[in-house]
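Visitor: Quick one, structure for this:
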Amino acid sequence: MKKNNPIPQPSNTSNEASLRLGRLILQLRKLESAPRVFGAAGALTPSEIHTIDAIGCDGGVLMRELADRLGVTKGAVTQIIDRLQEKKLVKRSPHPHVPKGILLSLTDIGMDAYRAHEEMHLAFYNKLRAAFTEEEIAIFEKCVTKFSEILNE
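Guide: The predicted structure is shown next:
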C-alpha cells in the first residue's frame, strides 16, 4: 500500500512573513516607478537618476560602457541619454582616443541631481541606522544578500 506523503504546509509565522515580504516588494516597486525631484534637475524617473548615477561625477563614460554598467542595450541607453540631454543634464562629446566613441558626462545641473541622489540615499541609510542596532543591520544585510542569491537562481 502506497503512503500518502502530504505536502508540508507553512506555519502561520511563515505565511505572515511571506505576506510582509510581498507587501515590501510592492512598496519597492511603487518607489521604483514614481518620479522624484532631484535638486535643480526637477522630477526624474528612477531610470533617469540611475543613469545619472552610473555616469557619475568622475568625468566621462562611453555609451557602450554605460550600457554595460546598467545592463541594458546601447539602444536603450541612447533613448534615455536623449531625454537627459534634452533636460540639459548630460552632454555628449566625441571621445579623443576612441574612433566613433561618444563620451557622456554630466552638466552642472546633472551634477546637482547626482549629489541630490547621493544625499537622498545617505538620509535613508541614516534613518536605518537610527532604527536598527548594528547587529540587526548585519543580519538584514545577510538576509538581503541571501534573498538576492535565491532570486538569481
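
Visitor: can we go C-alpha only for contacts and neighbour counts from here?
Guide: Noted.

Visitor: So the residue nearest to the spatial centre of the chain: helix, strand or coil?
Guide: Nearest residue to the geometric centre of the chain (C-alpha atoms, centre = their mean): H50, 5.9 Å. Classification of H50 using DSSP: H, G, I helix; E, B strand; the rest coil returns helix.

Visitor: Check which residues of the longest helix seen in the chain are buried.
Guide: Looking across the chain with DSSP state H, the single longest helix is helix 108-131. Within helix 108-131, the residues that qualify as buried are 109-117, counting by 16 or more other C-alpha atoms under 10 Å.

Visitor: Now do stretch 80-96: everything it contacts.
Guide: With C-alpha atoms under 8 Å, 6 or more residues apart in numbering as the test, stretch 80-96 has contacts from 41, 47-48, 51-52, 62, 100-111.

Visitor: Sequence B follows; please return its structure for comparison with A:
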Amino acid sequence: MQLRRLERQPQIFGEAGSFTPSEIHTIEAIGYEGGVLMSELAARLDVTKGAVTQLIARLEAKAAVTRSPHPYDSRAIVISLTEKGKEAYRAHEEVHVQFYDELRILLSKQEIEIFENCIEKLNDFLGSKP
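Guide: Here you go, the predicted model:
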C-alpha cells in the first residue's frame, strides 16, 4: 500500500517543479541527450503507445518535452527534453545520488550488497510476470 501511495505522490525536482513518479521516469527514459521515438519510449517503459501518448501530453503541458516529426519517417514522432525537462532529469539523478549516500550511512557494505541483491531478484521476478 505504501508503494502504491508513493507511486501517485508528486515530488518537486529542482527548478523544473512537480512531477509524478510516472512522469519523472518517462523523462529518465527519454534521456538527457537527443530524442527518442514514441514507439521506442513505449518499449523502454514497457507500456502501450497509448499510455506513452498520455504521459507525453502531460509532460508537454508542463513544458518538459517536445514532439517533433522524424526527419526521415513521416509516420514517426521524436520526443525530446526541453531545458525544463533536462533540469528535472538532473534533479532526479541527484535524488538517486542522495538516496545511495543515505543508504551508505545507514547500512554496512555487506547490508548494501544484500539489499542490491534482493532488489535485483525482485526486478527479475517482477519482469517475469505478465
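
Visitor: ok so, going back, which residue in structure 2 aligns with the residue nearest to the centre of structure 1?
Guide: Under the alignment (TM-score structural alignment), H50 of structure 1 maps onto H25 of structure 2.

Visitor: again with H97 of structure 1
Guide: Under the alignment (TM-score structural alignment), H97 of structure 1 maps onto Y72 of structure 2.

Visitor: and that match, how far is that from V78 of structure 2?
Guide: Distance, Y72 of structure 2 to V78 of structure 2, using C-alpha to C-alpha, to the nearest Å: 11 Å.

Visitor: if I've got this straight, S80 of structure 2 is in a helix?
Guide: No: using three-state DSSP, the secondary structure at S80 of structure 2 is strand, not a helix.

Visitor: Now do the same contact list for it.
Guide: Going by C-alpha under 8 Å, 6+ apart, S80 of structure 2 touches 30, 34-36, 65-67.

Visitor: The closest residue to it other than its chain neighbours: what's it in contact with?
Guide: Spatial nearest neighbour of S80 of structure 2, excluding adjacent residues (C-alpha to C-alpha, 6 or more residues apart in numbering): G35 at 4.3 Å. Counting by C-alpha under 8 Å, 6+ apart, G35 of structure 2 touches 78-81.

Visitor: Look up how far L41 of structure 2 lies from G35 of structure 2.
Guide: Distance of G35 of structure 2 to L41 of structure 2, given as C-alpha to C-alpha: 10 Å.
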